[in-house]
Structure formats: structure tokens, C-alpha cells
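Enquirer: Give me a model of this one.
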Amino acid sequence: MGAEYNPILAVDSYKASHKWQYPDGTAHVSSYIEARTDKSGLEVPGTLVFGLLPHLRRLADTPVTEAAIAQAKTLFSAHGVPFFEEGWRRILDRHHGRLPIEIRAVAEGSVVPFSNALVQVVNTDPEAFWLTSYLETGLQRALWYPSTVATVSWAVKRILLEFWRTTSDAPVESLDFKLHDFGARGASSAESAALGGMAHLVNFKGTDTVEALLAAAEYYGEPMAGFSIPAAEHSTITCWGRDGEADAYANMLRQFGGPGRLVAVVSDSYDVFHAVEALWGGKLRQQVLDMGGTLVIRPDSGDPVEVVALVLKLAAKAFGTERNAKGYEVLNPAVRVIQGDGITPRTIRAILERMKADRFAIDNIAFGMGGALLQKVDRDTFSWAMKASAVEGGGLWRDVYKDPVTDQSKGSKRGRLALTRDASGVWRTVPVETCPEADNLLRPVFRDGEILSTPRFGEIRARAEAALREP
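Expert: You can find the predicted model right below:
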């Protein structure tokens, strides 16, 4: 926390002893990273790969230094594990502190079926064979979290697309603002908020996570990746007192309303149903209509399915609806609803199922997701792993693998690997010897301390969006 990044120490302690555990004569170790299986229950076809570039930038910008070696030597000595000072000094002296490795990866934004190699890592200096697996901690951490958040967010967009197709005749681009990131305060750190929030923005353009905007600009060259609107919180409403609830709402309309503008107002500080029926739909109805923009009513407690259903019915009664070409009701453009409490992919589906049964189009609602988006994920959500699959010594490559009898799901791949996709769209991990270089989708992204690929955010979004349209 606050300490300067040291690439030697971005590691699990036990890695420090691994140099002495390889067979004599080992010169190269090739490892791969994969998301093995879907344990989320989201039934997604694969993982949306995202977030490797920030880590590569860190590796490129932070070569090994004399000070880093000294710090590591002192720490590991006190910590009780050996330190391979000679090896790190070779990297400093021979490679000017640049890590002698090559990293290949599938293009960010790709949605790749589970149990495929997504990244492959190999050392480029034969005397640094131990470095490949040493880097596992940082590489896995850099990839599994943003990729998992991006995949969860993408899974929600699939759900939204399903209901858009059946209930809406609005442009499909309207889905870009249907899931808003409310997760900054619930993230475990500012870095998590930046990485996870940025991962969400691969699929959507609504966010309140400012760190994500900064990260998308810094790493992927996106000047403004997401947008928000003025919105109330309970403190700004309740400070007017219960008797002043209508005045608090009227103030929001005066301050932020206007033609073409949106303003979100949390409306459950006391009684959300009374607020919709008697205040928004009664005392303030004409002010809502006259402002020329859109009031977004936000319930924030209770059963999300039941509360949203009743709020929509009350809003429809107060402001009216229009039936679209698919036979579903759309509220007066002056009013919409956003549900941000208790939102997960499952509750989103449940709310939309209820809305569909009640003949309300998806146009009427947006969702805010916080902890379930940025925090309720872990490495096991999609079973991420990095494993050695081949070693070389004396000019000969040899397959290595694990195959535990106690858990076949933890078996690993063997050999040097390539990732391909045929004309019908089927992804396969194949031996690299059988794959022409031009067909290998694991492309070099980092070699000997230099970044070889710098994808733009728009490219990543386009890949994710294209995958969404696939059968």
C-alpha cells in the first residue's frame, strides 16, 4: 500500500525457492493461462479477455534495479526463503533490468470458450528458465479479475439483449446505458475500482466509478469511456425532513432538469409508492412534464422484483404509456426507473421477466450494480489457472502436465500451445507445431521488457459487441 512497485516482490513467497527445483539442464519453461470452467451459474459461452495491458505497462515501466534487488534480498532473508540474487543480477546486468520473457495473448475483447489457452509465457534467456513461473502471481492477478468482471458485465448485456429483442423497438444502442456501475465504494481498493470499473465499460457506457475513466484513458487511450447524470442520495433528500420530501424533489428538478436532461432521484427514503403516486405523479406531475427532460425514479429497498413492478404501474397510471410495435408499454418519456439495490444478473432477469409478464418494455428501466459487479467475484468464478506445459533442455522440448486422480477438472494441458479459430467460429487450443504462425491467435504482446501491442478501447469494445451477436 503506497510502496513503490518491485517486480521481484510481486510474487507468492514460495516462488523464491523454485529456481532450485527444476531438473538440471532446463533452459526454457513454457506456461499458459486459461479460464478452465464456468462456476458462476451465468451460463456464458466463454470468458471475455480483458485487462492485460495495464500489467504489461507496469512490467515495461518498472525494470529491475539495484535497489529492487537489495530490497528483495533483505526481505526474503528475514522472511525465511532463499533469494536467487545471481539470477536477478543477470537480468539487471545482461538485460538492463528488462524481463527476458515473451508473452503471447489472445486479443483483448475476445470471448473465448472455457478451457482454452488465452496467454502463453516463455523465457527468452535460457538462464532465466525459472522466471516464467515466477511471474505467475502478477500475471494471473492482472488477468483474472478484470476478465471476470468484464465477463459478468457481458453476461448481463446478453440478458438485456434477450429482452430487448422481445419487448423493445428502441435502437439497440440504448442497451449501452442499461447497466450502470455503482461499485466504486464497495471495491476492495482504488486499483480494483479502476480495473473492474474499466472492465465493465468494455460492455456499457454508464458508470459512477471515476477511477475507471482515468484508467481507460491512461492505458487504452479512451478520452471518455463512460457517462453519468446528476443523482440524489438519501442524505440530500432526508436533510429536507419528511415534511419537505416534495420540496427536495422539486429542488432536484429545478437544479438539474431541462430539455434533453436526465436527473435521477432516490425516492424510497420514506414510502416509495407514496412518492411515485402522490408526489411525482401528483403534486409534482406538471413540473416533471414541463421540465422537458427525464426524471429517473430510483427505488432503493425491498424486493426488487415486486417493488419495480408496482413502481412501474404507479408511474404508468400517473404519466401514461404508449404501446410499441411489439405490443409492450413504454412510459411517457418524462419518466423512467432505475433499480440499484439488490441487483445481480439473476435479479435483473427476474425483474425483466416480471416486466414482460406485465407487458412493460425494457425501455422503461435501467439497473445499477455495485458489489455484485466489482466485488462478488474471485479467481474460482471461472477457475483461472496458469500451468507449465512444456520444458526445454539440450535443444529438446518435453511436454509436462498434471493429471490428479482426485480431481480430473484440474488436469492441465501439455506441450507448447496455439489458439485457433476456424471459419465456422470454433475455437481450439492446438499444439503450436501443427499451427501456422499466421493462424495462431496467441500473438506476441510483450518481449524482453517491451510492449508489442497496444489495443485501443474502441477495438476491444467492438470485439466484445461482435461476440454478443454470435449465436
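
Enquirer: C-alpha only now, for contacts and for neighbours.
Expert: OK.

Enquirer: quick one: contacts of stretch 6-23?
Expert: By Cα atoms under 8 Å, 6 or more residues apart in numbering, the residues outside stretch 6-23 that reach it are 59, 62-64, 68-69, 72, 81-84, 130, 133-138.

Enquirer: buried sites along that stretch?
Expert: Buried residues in stretch 6-23, counted by 16 or more other Cα atoms under 10 Å: 6, 7, 8, 9, 11, 13, 15, 16, 18, 19.

Enquirer: Sequence B follows; please return its structure for comparison with A:
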Amino acid sequence: MKTQENILLLADAYKYSHHKLYYPGTTKIYSYLESRGGQFDETVFFGLQYFLKYYLEGEVITTEKIDAAAGFLEQVFGRQDVFDRSKFDYIVQKHGGRLPVRIKAVPEGTHVPVNNVLVTIENTDPECFWLTNFLETLLMQVWYPCTVATLSSAVRTIATEYFQETASESAMAAIDFVLNDFGFRGVSSVESAGLGGAAHLLNFNGSDNIMASVLAQRYYGANRVIGLSVPATEHSICTLLGEEGELEVFKHVLRTFPSGTVACVSDSFDIFRACSEYWGTELKELVLSRDGVLVIRPDSGDPVFTLLRVFDILMDKFGYTFNEKGYKVLPPQVRVLQGDGVTVDTIRHIYSALKINGISAENLVLGMGGALLQKVDRDTQQFAFKCSYAEVNGEATDVQKHPIEIDSHGRLVESFKRSKAGQLKLIQTEEGYRTIRKEQGPAFKDELVTVFENGALTYEVNFEGVRERACKEKKEVTVD
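Expert: Presented below is the predicted three-dimensional model:
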């Protein structure tokens, strides 16, 4: 269903004055989006197609929407000379309500080193020069799925390295389910759940975030449900009969799902007693006789020390084997899930601790909620949207900022916020991706593709293709 949001109200308030503030004679504004740095040295580009389809495609400006915005914005500014409805009436009359802009972008799923152009946008009608940066507010929000995709990819890199070092070859396929998205309840909106969750699914298949697969199908044409899950308890189930009834609840869980994978949170009262006396003693034979996997879940305490103690107990009670790389592996009917306090940093610490203690990474799966979908912001990868080229009174003009700031030693230095100048293209060399001016390197293909022009999507990707590209371009990274 097409969005009912009024695109005339999807900009920062101050932008409604810009059609008057641009210097007289301006006919072209060309801007670009980049990640200027941040936590990771590359960015996985993803999510633009959703914004194009949901907000920008088709006849998005109508007389009715202009009428509604006019009254609203007069109240916002307390004056009538800021919002000029004639600018939007022109788009209705001349372009049928379709946005006269051209947007180029790197194909989604591409891993691009920071400080490179990811998206460019320019007006295609000289009368609509102001529209380019009016759309910044909305288009900038692509920072979110890009950042989640990048973070999730980094976790995949860490997991892969430790699996390669400590896990059996037969367990390598399990990497697809190492990190599970537990973030639906912790995000700011259903839209965030869908966008961030779909970004995670570029790297992993495990997810309890239903909206992730919905968005992947609805806006990226995924031909199947991507995010997969298993039956699992929560504390309301495991505490229902009180502390004295926890064992009976555990029995009920195993009997309810006598085959397949089932996860059971086990720290409601005493995780170590649950592992030693209940799962490892009273229910041991029932667990080992199942045609499936019991995933035991601690959900409190220090992740590293809790996991080491849990594995020590489970391996004592259930036994273990050594895989071909010399690391301990629980019986295939038993695994452990850590879903509390999981971040990129704690994942490194957890895997390192397991390796030091001779425990294979294949014994553990992870769940990540707020740290995956919510504890990121635009500055995690330092996203910026800047004008780099304009045409004023018929003259082409490079546009650039290069501010000076004072560093911690009191010295005047050039700010990292220096922007790029000119019309840009992204090229691929033997050293990797690089941003150059449009007129440079004529022998190099521009990796930026026109994805949107004058109200229409001109280049559409499907989710499976984006996943394939994200996997293919992934760099090999050594664990610290």
C-alpha cells in the first residue's frame, strides 16, 4: 500500500526557506552522501530502495497535500513568507506530482571503504534546484540500515574467523545462524525493526524480527521468508510455577517439542543449578534421546564468566568430544545461547575466552537486540550529505566546505568534516573503490548507477541479489 505520509512535511523546518536563500540565478544543486569514517573502516550500503519505493516513487505531490502543508507550515513559522506553495504547485502542473530529481547510488550490498561517495542527487528541472537538498532529511535516514548491515557484517567476520580456527568443518554452515536478531521490541518503531532487521539478514538467517522478512519481501522482492527462528521460552513461562516448579516446566518444554530445536531460558533462579541438577542430571537422558537440539540460554551476569562456567558444567554432565581441530564439542543435542549483553566487543571477548579454554565456537549461538538495532546512530559511521556542485547564472561552480578547528593541543587544524567538490563518480581500481571527479579517469567505469529519475525507479534490486553481493564483496579480516 502506498504511504499516506505527506512528503511536503518530511523535511527539517529550516529547509522551507532555502528556495529564497540560495543565491539568485541558481539552477542546479548537486549533492552527495558519504560515510566519513567511524567505528568500521567500510560501510555496507543497503536500504535506499525502501525509501525510494515507500516515499518518493510516483505521484507523491498533490494539490491536497500542498493545501494541508500550507496551513501547517504557516503555524510552524508564524508567518506567511517562508513556505511558498507555488514551488510545489509547479511540480504538480509541470511534472504530474513526480519529483524532478536524478539519484545515483552504489549497488546495494556493496562494501565501500569510508570517505567515498555512496549516493548522488541532482535536480533535473532548473526551476527545482531547491528540491535536491530539501530531500536530504529523508534520504539521510539510509544511514540506519547501512550501519546495521555494517555492524552485522563485522560480527559475521569475527564469527567466521573463530569458526575457522576452532570449529569442525561440518559446523561451518551453522555460521548463518550464529547471530540472531532479538531487537524488535527494543527499537524506536516498526519501520526501524523492518529496516534494521532486513539489514541484518544480509549476513545471517537467524531472526525473531518478523518485520525484517516482511520488508525484504515487500520492498526487495525476496522470494521466501529470510529470517528463521525456533520455538523458545521466556521468563513468563519458566517462572510460572515458581522456583520449585522450574524443573517441571523444563520437562514440559521437552515433551511439548520432542524433536527439532527448542530454546529454553534457564537463569530465572539459578542458571548453574539448572545446568547441573536439572538439564545435566534429572533431564539428561530425555535431552540426549531427543531427535533435535536443546539450546540452553543464560540471560544474566557477565557473559564471558557465565558462559565459561555454564560450559564447564554442561561438559562435565553431558560429556564432550574433540573435533579435528582439537577443541571441545558438546553432544549434538545440546548447545548454548547467549542473548544478554552481546555487543561487537563482547563477542570478541566471548570467542577469545572460548578458544583459550579449548571450547569450539560451534557450541554457542548469539542473540543481539538493542546493540544491533538501537545502539547505533548517524555518527557510528559519520554519515554526511553535502552539496558539491552547483550552477549559478549559467556558471558551473564547485561547492565545498573545509572548516578549521582547534584540536586538543590548541592548534588550528583542518576538520575531518572537509567535504568533496565537483560532480563525483565512484571507480574501482586494483587498490579498491575510490571517489574521483566526474571528468577524471574517463577509462574507469562509474560504479554509481542511476536508481531513480523523475519519479520512477530505474534500477531495482532483489534481496537475494543484494545478499549475494554483500557476501561476495566481504573482506577477509583477521581477529585481533
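
Enquirer: Superposed, what's their TM-score?
Expert: Overlay of the two chains. TM-score (TM-score structural alignment, normalised by the length of the first structure): 0.96; 462 aligned residues with a Cα RMSD of 1.5 Å.

Enquirer: which among the contacts of stretch 6-23 of the first structure end up buried?
Expert: Among those, those scoring as buried are 59, 62-64, 68-69, 72, 82-84, 130, 133-138 (criterion: 16+ other Cα under 10 Å).

Enquirer: Which position in the second structure pairs with residue 416 of the first structure?
Expert: Alignment note: residue 416 of the first structure maps to residue 423 in the second structure; criterion TM-score structural alignment.

Enquirer: Tell me the first helix or strand C-terminal of the host helix or strand of residue 252 of the second structure.
Expert: Using DSSP states H and E, residue 252 of the second structure falls within helix 246-256. Per DSSP H and E, the first helix or strand lying C-terminal to helix 246-256 of the second structure is strand 262-265.

Enquirer: average offset between that next one and the first structure?
Expert: Its aligned residues in the first structure lie a mean 0.3 Å from strand 262-265 of the second structure after superposition (mean Cα distance after the TM-score superposition for the first structure).

Enquirer: which residues are in contact with that strand?
Expert: Residues from elsewhere that reach strand 262-265 of the second structure (Cα under 8 Å, 6+ apart): 230-235, 238, 250, 253-254, 292-299.

Enquirer: do that again at 10 Å, thanks
Expert: Here strand 262-265 of the second structure makes contact (Cα atoms under 10 Å, 6 or more residues apart in numbering) with 229-235, 237-238, 249-250, 253-254, 256, 271, 274, 292-299, 335-339.

Enquirer: List the contacts of residue 142 of the second structure.
Expert: Contacts for residue 142 of the second structure (Cα under 10 Å, 6+ apart) come out as 33, 45, 46, 47, 48, 49, 50, 51, 195, 378, 383.

Enquirer: Give me the subset of the residues you listed that lies in strands.
Expert: Counting by DSSP state E, these place 33, 383 in strands.

Enquirer: Counting neighbours, which of the contacts of residue 142 of the second structure comes out on top?
Expert: Most neighbours among those, by other Cα atoms under 10 Å: residue 46, with 30 neighbours.

Enquirer: just to confirm, which helix or strand has the residue minimising distance to the centre of the second structure in it?
Expert: Centroid check for the second structure by Cα atoms, centre = their mean gives residue 148 as the closest residue, at 2.2 Å. When secondary structure is defined by DSSP H and E, residue 148 of the second structure falls within helix 143-166.

Enquirer: Same check on residue 322 of the first structure?
Expert: Counting by DSSP H and E, residue 322 of the first structure is part of strand 321-323.

Enquirer: With the second structure overlaid, how far apart is that strand on average?
Expert: By mean Cα distance after the TM-score superposition for the first structure, the fitted strand 321-323 of the first structure averages 1.1 Å away from its aligned residues in the second structure.

Enquirer: For that strand, buried residues please.
Expert: For strand 321-323 of the first structure, using 16+ other Cα under 10 Å, the buried residues are residue 321.

Enquirer: is it true that residue 458 of the second structure touches residue 450?
Expert: Yes. Judged on Cα atoms under 10 Å, residue 458 of the second structure makes contact with residue 450 at a distance of 6.6 Å.

Enquirer: residue ranges of the helices in the stretch 201-350 of the second structure, please?
Expert: 210-220, 235-238, 246-256, 271-273, 284-289, 303-318, 344-356 (DSSP state H, counting those that start in this stretch).
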